[in-house]
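In: Pasting the sequence and the predicted coordinates here, then a few questions.
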Amino acid sequence: MPAYICGVGFHVPAHTVTNHDLEQRVDTSDEWIVTRTGIRQRHISQGELTSDLGAQAARAALADAGLTADAVTHILCATCTPDSYCPNTATQIARKLDLRGRMAVDLNAACSGYLYSLQTARALVTLDPRAVVLVVASEVLSSRVNWADRTTCVLFGDGAGAAIVCGEKSGRGVEIIDALLESDGQYGELLTILGGGSARPYTLGEPVGEDFFIQMNGREVFKVAVRSMTDVCQRMLARHGLGVDDLDMFVAHQANLRIIEAVGKKLDLPAEKVFANVQRYGNTSAASVGIALAEGCADGTFGPGQRVLLTTFGSGFTWGAVLLQF
């Protein structure tokens, strides 16, 4: 069964934190951050919840599709920073859209959440071609950043990206041609937020430790990320008989400009085909590809007739690729 992205949208907090702002908090510099990551600023929540950002992105996607919230039949929320363990964040997004009686579920594939959710939406549309699936990838990573750790606090930002997935071509009518999604848990220790889970339970009154925040072995993550995204993209192209010349644009998870450029180089893609907005938003985890796709649609970077390849990589480790036809 075909599945189409009928509308896209994104939302980020108004408050920005620049590299120069971070120079006042930790031992770092604008030059150090830009050289190693390409990031110049990030948007940081000031009291906005993951569900708040997600609901705003959802409204934008619905408007882009020319639909009202009542049309939505399913809500999928990709996040690793939910409002709470329970209730899940998808139900709170539904509540803020004044929706009741819909399936609403969270998915956690860390930074790969948007692509994992697109594939789940495809499955729902296959079961019921009349379904209208709201995919929201939303993160408030600032709530899990250790602002004393200069190796990680410079990387992350908050935001949400959303898409409306339907079984009938309407609105933007971007066809989801194919998806390849994979994982390998043996690398899970390289990028974690462990504190509070069943593996690291919290006792009442116990001080919050460093393991409640993002901890990462950046060097090893870089190597596995580049290798995994390159491989899955090559296999995606091969199984459709495509070469890099057949791609109009390439969108990788906006984690780090060096990673994005390294994957583009290994795929032999010209720089003008490699989309990047990490310099403005930082790493927004599950939201990053959704924000990139919505921003690129809004400014005309992506348009009718284009073939676009998305790829992602996240804690778990999870990774994957999705091929789109505009």
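Out: Thanks, I have it.
In: contacts, neighbours, all on C-alpha from now
Out: Noted.
In: What ranges does the protein have for its strands?
Out: Assigned by DSSP state E, the chain shows strands spanning 4-11, 16-18, 41-43, 74-78, 103-107, 132-139, 159-166, 174-183, 191-192, 215-216, 249-252, 274-275, 307-314, 318-325.
In: this is the other structure I want to compare:
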Amino acid sequence: MTGSRIVALGHYQPPKVLTNHDLAQLVETDDEWIRSRVGIRTRHIAEGESVADLAFRAAEKAVAASGFDASSIDLVVVATCTAIDRSPNTAAQVAARLGIAAPAAYDINTVCSGFSYALATADHAIRAGAATRALVIGAEKMTDVLDWTDRTTCVIFGDGAGAAVIEGVGEGEEPGIYPVVWGSDPSKGDAVRIDGWDPTISQAGQTVFRWATTQIAPLALRACEKAGIQPSELGGFVPHQANLRIIDAIAAKIGAPNAVVARDVVDSGNTSAASIPLALSKLVERGELRSGAAVLLLGFGGGLAYAGQVVRCP
């Protein structure tokens, strides 16, 4: 195969919705304080559902939308930083529930850039001939790692999952997933932490904000350059849904006047590795992105790791 393309998308969010007013009953905060700082109104909270449950529900929808039988998938990759189970990993659990007999299956953890990392590794596997059709999932249960007395973090995060089915394209066909631009800044890795046996997330918010708003836009432009696409040609921009102020700042610096910018953070909060596929799937489902449109995906956050690539909308 000379490349790969996204065939179908799917997403899932648990039914319980936690509003800013609800949070004001738990911690010293209010709707205005939250919206002015991070732009979030609501987030979804999983009760009695695991990371694997969330991943499976999104994957099931993506596979159904693809029109393929699940048995034709030979690679399953799950991006997550909140899975509790070490073995079997989340990818293997999802594969078993979908009835995929013998896939390569692994989890990947680069936190908020996880889906873009997972998508790139699946694309590389197809290009190398190690797979022909892959299921790539971002799934997080961030509420498992929250300190509900810490208003600087508990107001930000939510739970959910998004998934994509990708397949190889042959000689002469244009790929639908372009080269990735990825890397990290380990010297600032302590800015976002989820560590220990009973972890809670902590972050140096100002450090992450400054890094994201000053360092990420040039990387986004490099991803466009590697795809051979000008920012003005982008039909969509789907960054990690970290914070509305960060999203708007990066979008302004990229200069993509025709792009639909994903702002799902307003309704879903920050869902880490799930945020990009979740937001992308919603835009496609609502018909806000046309089939074949060039869309820039851009993950960044914990690590501090980043990854971005241009894809063609299914």
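Out: In hand now; what should we look at? Just so we're clear, the structure is a prediction, and the values are computed from it rather than from any experiment.
In: Work out the TM-score between the chains.
Out: The pair, once superposed, lands on a TM-score of 0.94 when counted by TM-score structural alignment, normalised by the length of structure 2; 309 aligned residues with a Cα RMSD of 1.8 Å.
In: do you know which of the strands of structure 1 lies nearest V263 of structure 1?
Out: Of all the strands of structure 1, the one in closest proximity to V263 of structure 1, counting by Cα to Cα, is strand 249-252 (8.3 Å).
In: what's the matching range in structure 2 for that closest one?
Out: Aligned by TM-score structural alignment, strand 249-252 of structure 1 falls on residues 236-239 of structure 2.
In: contact partners of the matching stretch?
Out: 247, 251, 258-262, 276, 279-280, 289, 293-299 (Cα atoms under 8 Å, 6 or more residues apart in numbering).
In: before we move on, the earlier item: wait, which of the strands of structure 1 is closest to R150 of structure 1?
Out: strand 215-216 (11.2 Å).
In: circling back: and C297 of structure 1, which of the strands of structure 1 is closest to it?
Out: With Cα to Cα as the yardstick, what comes closest out of the strands of structure 1 is strand 4-11 (7.9 Å).
In: Pull out the buried residues from the closest one.
Out: Neighbour-count burial for strand 4-11 of structure 1 flags 4-11 (criterion: 16 or more other Cα atoms under 10 Å).
In: That strand vs structure 2 - mean distance after superposition?
Out: By mean Cα distance after the TM-score superposition for structure 1, the fitted strand 4-11 of structure 1 averages 0.6 Å away from its aligned residues in structure 2.
In: who does that strand touch, helix- and strand-wise?
Out: Counting contacts by 3 or more Cα pairs under 8 Å, 6 or more residues apart in numbering; DSSP states H and E, strand 4-11 of structure 1 packs against helix 50-65, strand 159-166, strand 174-183, helix 287-298.
In: and of those, who's closest to R239 of structure 1?
Out: That would be, of the helices and strands packed on strand 4-11 of structure 1 and by Cα to Cα, strand 174-183, which comes in at 9.9 Å.
In: Mean deviation, that closest one versus structure 2?
Out: Strand 174-183 of structure 1 sits 1.9 Å off on average (mean Cα distance after the TM-score superposition for structure 1).
In: what number of residues lie near E28 of structure 2?
Out: 11 (other Cα atoms under 10 Å).
In: Wait, it touches R151, no?
Out: Yes. Look at E28 of structure 2 against R151 with Cα atoms under 8 Å: they come within range, at 6.9 Å.
In: Any of the contacts of stretch 236-239 of structure 2 buried? List them.
Out: By 16+ other Cα under 10 Å, the contacts of stretch 236-239 of structure 2 give 247, 251, 259-262, 276, 279-280, 289, 293-299 as buried.
In: Quick one: neighbours of S71 of structure 2, just the number.
Out: Residues lying near S71 of structure 2 (other Cα under 10 Å) number 13.
In: I meant A59 of structure 2, not that one.
Out: By other Cα under 10 Å, the residues close to A59 of structure 2 number 31.
In: Let me see the contact set for it.
Out: 10-11, 94, 135, 137, 162-164.
In: What is the aligned counterpart of it in structure 1?
Out: Aligned by TM-score structural alignment, A59 of structure 2 pairs with A58 of structure 1.
In: gap between that match and D64 of structure 1?
Out: Distance of A58 of structure 1 to D64 of structure 1, given as Cα to Cα, to the nearest Å: 10 Å.
In: Thanks a lot, catch you later.
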